[in-house]
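Undergrad: Structure for this input, please:
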Amino acid sequence: MSDDYSAGSETNPFQNAKVLIVEDNPDACALIAGILWLKGVECIKAQSVEESIDNAAEAERIDVAVLNGRLAQEKGGFLVARLKELKPKILLFVITNDDSDRARVMQLGCDEFSKKPISTESIADKVLALIAKGAATPSVGSVK
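TA: A predicted model of the protein is given here:
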């Protein structure tokens, strides 16, 4: 998905999407937010579990959360459970240092997993795919 859309473009299929980025490294957080912004996605940044929960509670909607693997698994997966509780339709993408974390984070309720190192373009592609997946999933009780 190498198409670049300017933020707010009328032809951008992702212009109403909101992504929560939970990353304790401010540079990595800014890089991810920047590439998603170029795709037209609105990003909410958080650098801790507490900040991410506060941001999720305040946001009207969040389509996807990109989670640092260590933060996602902290306190037995508290962040994952709390985000799912606050935003039941949220899709979660976890990026970790270790491939052995895959089974654990998927069991916690995550929808996508990648091992570091991963390029920001690959992160953006996976996030955009999750946004599209979420948009294609009918709401409970809706008729298509």
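
Undergrad: From here on, just use CA atoms for contacts and neighbour counts.
TA: OK.

Undergrad: so who does the one residue sitting closest to the centre of the chain touch?
TA: Central residue of the chain (Cα atoms, centre = their mean): Ala65, 2.2 Å from the mean position. Going by Cα atoms under 8 Å, 6 or more residues apart in numbering, Ala65 touches Val19, Leu20, Ile21, Val22, Ile90, Leu91, Leu92, Phe93.

Undergrad: Can I get the buried part of those residues as one PyMOL selection?
TA: In PyMOL syntax, the buried subset of the contacts of Ala65 is picked out as below (16 or more other Cα atoms under 10 Å):
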select buried, resi 19+20+21+22+90+91+92+93
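
Undergrad: which residues of the chain fall in strands?
TA: Counting by DSSP state E, one finds strands in the chain at the ranges 18-22, 42-46, 64-68, 91-96, 112-115.

Undergrad: Does Ile62 touch Glu42 like I think?
TA: No. Counting by Cα atoms under 8 Å, Ile62 sits too far from Glu42 to count as a contact (9.6 Å).

Undergrad: Now the second one, please; I'll put the structures next to each other:
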Amino acid sequence: MTRILYIEDNEDNIYMLTQRLTRHGFEVSIASDGAQGIDMAIRERPDLILMDLGLPALDGWAATRQLKHLPDTKDIPILALSAHTMPGDRDKALDAGCDDYDTKPVVFERLLGKIDALVRKRGLP
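TA: Here you go, the predicted structure:
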């Protein structure tokens, strides 16, 4: 079972996406801010991280940079999920270390395809 850490501060987004991912066979853990997400990633070593970029306190860009510099988490794929859809936002996320980028509201089938591609790239079933 693929383990996903979802770092998100919006309760509606958490509920909706967690329910859908769980129904598709994923095990989902939730962190509500960047600092908690880093701690959980180090402790749990998920197969993939879904990272909201607009987090309070430690935003998703800073959290991603930290995760990609830590030996224990640098190889975990990070998929940015963001309402930031201005030109350059995707590049900014990739420059921070995200492995892919998708927009909110989430198009679930597209998101599943991106999750599948990142998990397969890492060599996980």
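
Undergrad: Give me the TM-score for this pair.
TA: In this superposition the chains share a TM-score of 0.81, using TM-score structural alignment, normalised by the length of the second structure; 119 aligned residues with a Cα RMSD of 2.2 Å.

Undergrad: What is the equivalent residue in the second structure for the residue nearest to the centre of the first structure?
TA: Using TM-score structural alignment, the equivalent of Ala65 of the first structure in the second structure is Ile49.

Undergrad: do Asp27 of the first structure as well
TA: Using TM-score structural alignment, Asp27 of the first structure pairs with Asp12 in the second structure.

Undergrad: To what extent is the equivalent of Ala31 of the second structure over in the first structure buried, counted in neighbours?
TA: When the first structure is aligned by TM-score structural alignment, Ala31 of the second structure is paired with Ala46. Look at Ala46 of the first structure: counted by other Cα atoms under 10 Å, it has 22 neighbours.

Undergrad: just Leu79 of the first structure next, same as before
TA: With other Cα under 10 Å as criterion, Leu79 of the first structure counts 22.

Undergrad: ok, residues contacting stretch 100-120 of the first structure?
TA: 31-32, 35, 72-73, 77, 80-81, 91-99, 126.

Undergrad: redo that, cut-off 10 Å
TA: 28, 31-36, 64-67, 69-70, 72-73, 76-81, 84, 90-99, 122-123, 125-127, 130 (Cα atoms under 10 Å, 6 or more residues apart in numbering).

Undergrad: next one: stretch 53-64 of the second structure
TA: With Cα under 10 Å, 6+ apart, stretch 53-64 of the second structure has contacts from 7-10, 32-38, 49-52, 66-67, 73-74, 78-84, 89, 92-99.

Undergrad: Just the buried residues of the residues you listed.
TA: Using 16+ other Cα under 10 Å, the buried ones in the contacts of stretch 53-64 of the second structure are 7-9, 32-35, 37-38, 49-52, 66-67, 73, 78-82, 84, 93-94, 96-99.

Undergrad: the helices in the first structure, which residues?
TA: Secondary structure of the first structure by DSSP state H: the helices cover 26-38, 49-58, 69-86, 102-108, 120-136.

Undergrad: just checking, what residue in the second structure corresponds to Thr120 of the first structure?
TA: So Thr120 of the first structure corresponds to Phe108, using TM-score structural alignment.

Undergrad: measure stretch 68-78 of the second structure end to end?
TA: In stretch 68-78 of the second structure, first residue to last residue: 9 Å (Cα to Cα, to the nearest Å).

Undergrad: now the residue of the second structure most remote from its centre: how far from Ala93 of the second structure?
TA: What lies farthest from the middle of the second structure is Pro87; by Cα atoms, centre = their mean that is 20.4 Å. To Ala93 of the second structure, Pro87 of the second structure is 12 Å away according to Cα to Cα.
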